[in-house]
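Asker: coords please:
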Amino acid sequence: MIDFRYHLVSLISVFLALAVGIVLGAGPLRENLGDQLAGQVEQLRTEQEQLRTEATDLSARNDQLASFIAELGPDLVAGTLDGAQVAVLTDDRSTRPGIDRLLGLLDGAGAAPAVRIGLEPALWEPGQEPARAAAVEEIRGIAPAALPGDPDGTLTDAEQLGAVIPALLRPADEGELTAELRSQVWQVLRDQQLITVDGELPAAVDAVVYASAAPEALADANEDEAEATARAQGLLAVQTALLRTLAETSLPAVVTAATPGNDASTGILRTVRGDAAFDALSTTDRLQEPDGPLLAVLALVEQLRGGAGAYGTTADAQDRLPALPETEGLVDGAPEQDGADQDAPVDQGAGPSDGGGQG
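Answerer: This next block holds a predicted model:
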């Protein structure tokens, strides 16, 4: 058995160690450690202040550049889309202000009157399965070629319907999906309240813009967790099927999205920018900002000229603007905060007549 002397020695050792620590801490080590800690705290404080100043400066410069770009927008795109037929798809009414600006820019660029196609929540929300199933069956009876191939039977009705929309927009091969069949399929989608159409539906389009709302605008605060998850999964399935089919059609296309807080880590941009299957598509963020619709139109101009890229200010954007003759020197030539001449960049870039769009 361990006797009392063992416990006594252990206690004495503990108190001796404690005493030595106190003496050293209050004596020779105190000043050195205190100075080191004080120096580190001061360094961190200085670095924090520098970062705060830099962030404020960058934010101010970005806001100024955004306003500058937005003001130049009509001049930059004038004549670049002469006669092009564009379809604008959207998944929520909250995108309307940005889309209205985008449509104005398309009109100024010389594009034909754009058709606006609204994707309705019935395409993906829980509880609307009967409407989707009925639509798929009707389309299969009218124009089975409009539906995507599904040899394994793994596609849901929502995914099939998402893929139908770009199939109806792309130019048809000989003998495939006549104008009459397309009109009938569009009518099925309307009758089942899966889409709305503003404008005249063309037989085919030259380019597509998909404008997506911020993730919070697409959610329903009144749903429980299970319903919210089902809604989000259904929406993503429709978006993915639609955009994957769009990428496969080789139609010039741009995916633009609202990114509150300059955050693209959620929503459709995260999906498209992170998957090589969508590399043929261009992407832009900032749809809710004054310069966002212009980014989308410039990206569309680049698409019609054979280019692609990811543009904007979020962390996963490749560049601020597409590299076009119309935008040459624009970012570098933006006015500084002291009020430099804002007309200089217009002279540096090629005029609108230098870059004809495709109709």
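Asker: From now on I want contacts and neighbour counts done on CA atoms only, so please keep to that.
Answerer: Will do.
Asker: ranges for the strands of the stretch 251-359 of the chain?
Answerer: 253-257, 282-284, 310-311 (DSSP state E, counting those that start in this stretch).
Asker: Can you pull out the residues in contact with the first one?
Answerer: Strand 253-257 is contacted by residues 207-214, 246-247, 268-269, 281-288, 296, 299-300, 303 when judged by C-alpha atoms under 8 Å, 6 or more residues apart in numbering.
Asker: And the second one, by the same measure?
Answerer: Contacts with strand 282-284, where a contact means C-alpha under 8 Å, 6+ apart, come from 253-257, 269, 272-273, 292, 295-296, 299-300, 303, 308-312, 317.
Asker: same question, stretch 111-120
Answerer: 81-92, 103, 106-107, 193-201, 359.
Asker: how many neighbours does the residue lying closest to residue 324 once chain neighbours are set aside have?
Answerer: For residue 324, ignoring the flanking residues on the chain, the nearest one in space by C-alpha to C-alpha, 6 or more residues apart in numbering is residue 302 at 7.2 Å. Number of residues near residue 302 (other C-alpha atoms under 10 Å) recorded here: 23.
Asker: Let's see this one next, to set against the first:
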Amino acid sequence: MIDFRYHLVSIVAIFLALTVGIVLGSTVLEPAFYKSAEETTSSLRQNNGNYLSQISELQTRENGNDSLVTAHLSDLVRGALPGERVVLVEAPGAPAGLRDPIEDLVTDAGGVFAGRVSLTDKFIAADQEAIVDGLANSLAPLGTKFPDEATPYDKAATVLAGAIVTNDRTMAGRENPTAMGVLDAFQSAGLLSMNGAPGQRSTMAIVLAPAQAYEDENAVEATDAVVSVAAGLDALDLGTVLAGTTVASGAGGAIAALHDTGEAASNVSTVDTVDMAAGRAVVVYALREQLTGRSGAYGVGSGSTSFEPEAAASPSPAARG
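Answerer: All right, here's what the predicted structure looks like:
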């Protein structure tokens, strides 16, 4: 009984000692702890303020640079695309605010803006794939043989490209007699809308990527459809550029998806700065480079090799086609 009481008292004494030690320790350390925390907080606030100032300064400089480039944009691209006919193809979700700037830029470069084809959300919807495939097969010119591995969107891209682009300048501005009714059929099915005269074929194309990466369960297939359209146009014209923002060159974006392909990645040029005035000038430069038989990945995002193409020699009329 005595031993039990002895051990019990000893245990209680140990816990009391620990408690007193913790209280005394925290009392002694408290001022130093609070002082250190206050100093750290103050330092973080100062650093945060410095970073915000730097960001604000960089944004001001960027806006100033963009304003300067915008003011001289027509001079920067003048004569870059003399006589070339250019069509704009918008992916579902492409930023509508870039339509007019792109049209103006093509005109400033000496080209002719043919019009616009805007693919709808229905075009990339999973439950419409069979309809896209059926239209492509039924509207393909007589004798057309698609590769066995061709997807519905590969087929549709080929058929649509035949209706709006050509690599023969003598055919530019004319409708393709073997593709009559293609655009109307896709429009009647709710798969696209048109503006201008895209059916009067162009020699070059700009594909405008979605403003945001697709995120639903059909996102990969939808993004691949945009890549197929760009590749299909490039196969039948004198040059195609897939243009977008750094969102498009990031994970899940159309430009990133194009870079992951084989032949299309080496043929279709990309620009991921189309939301900047300088980037829109680069779109024109990339088209001009395509006329020399070269392509590249331009911008500031993942996969870009430089901001703009190297200064190119005058394009040869027979460089592509």
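Asker: sorry, back to before: list the contacts for the residue nearest to residue 324 of the first structure?
Answerer: 308, 322, 324.
Asker: returning to what we had before: ok, of the contacts of stretch 111-120 of the first structure, which come out buried?
Answerer: Buried residues within the contacts of stretch 111-120 of the first structure, counting neighbours by 16 or more other C-alpha atoms under 10 Å: 81-92, 103, 106-107, 193-196, 201, 359.
Asker: now residue 211 of the first structure: how far from residue 90 of the first structure?
Answerer: Going from residue 211 of the first structure to residue 90 of the first structure by C-alpha to C-alpha, to the nearest Å gives 5 Å.
Asker: still on that earlier bit, could you dump the contacts of residue 302 of the first structure to TSV with neighbour count and distance to residue 132 of the first structure?
Answerer: Compiled in TSV, the contacts of residue 302 of the first structure are given as follows (neighbours: other C-alpha atoms under 10 Å; distance: C-alpha to C-alpha, whole Å):
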residue	neighbour count	distance to residue 132 of the first structure
308	21	33
322	26	38
324	18	42
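Asker: Could you report the distance from the residue sitting nearest the centre point of the second structure to residue 224 of the second structure?
Answerer: The geometric centre of the second structure, computed from its C-alpha atoms, lies nearest to residue 248 (C-alpha atoms, centre = their mean), at 2.5 Å. Look at residue 248 of the second structure and residue 224 of the second structure: by C-alpha to C-alpha, they are 12 Å apart.
Asker: intersection of neighbour lists for these two?
Answerer: With C-alpha under 8 Å, 6+ apart, residue 248 of the second structure and residue 224 have common neighbours residue 254.
Asker: Where is the longest strand in the second structure?
Answerer: Counting by DSSP state E, the longest strand found in the second structure is strand 112-119.
Asker: How many residues are close by the aligned residue in the first structure for residue 269 of the second structure?
Answerer: Aligned by TM-score structural alignment, residue 269 of the second structure pairs with residue 282 of the first structure. Residue 282 of the first structure is flanked by 26 other residues according to other C-alpha under 10 Å.
Asker: quick one: residue 282 of the first structure and residue 300 of the first structure, what's the gap?
Answerer: In terms of C-alpha to C-alpha, residue 282 of the first structure sits 8 Å off from residue 300 of the first structure.
Asker: same thing with residue 325 of the first structure?
Answerer: For residue 325 of the first structure, the distance to residue 300 of the first structure - C-alpha to C-alpha - is 14 Å.
Asker: higher neighbour count, these two?
Answerer: The residue with more neighbours, out of residue 325 of the first structure and residue 300, is residue 300; 30 against 16, by other C-alpha under 10 Å.
Asker: any idea what the more buried one aligns with in the second structure?
Answerer: Per TM-score structural alignment, residue 300 of the first structure is aligned with residue 287.
Asker: Identify the residue spatially nearest to its match, adjacent ones excluded.
Answerer: residue 239 (6.1 Å).
Asker: so the one you found touches residue 291, yeah?
Answerer: Yes. Contact criterion C-alpha atoms under 8 Å: residue 239 of the second structure and residue 291 qualify, at 6.5 Å.
Asker: These two - which one has more neighbours?
Answerer: residue 239 (32 against 24).
Asker: wait, what's in contact with the equivalent of that one over in the first structure?
Answerer: The criterion is TM-score structural alignment: under it, residue 239 of the second structure has residue 252 as its aligned partner in the first structure. By C-alpha under 8 Å, 6+ apart, residue 252 of the first structure lies in contact with 206-208, 281, 300, 303-304.
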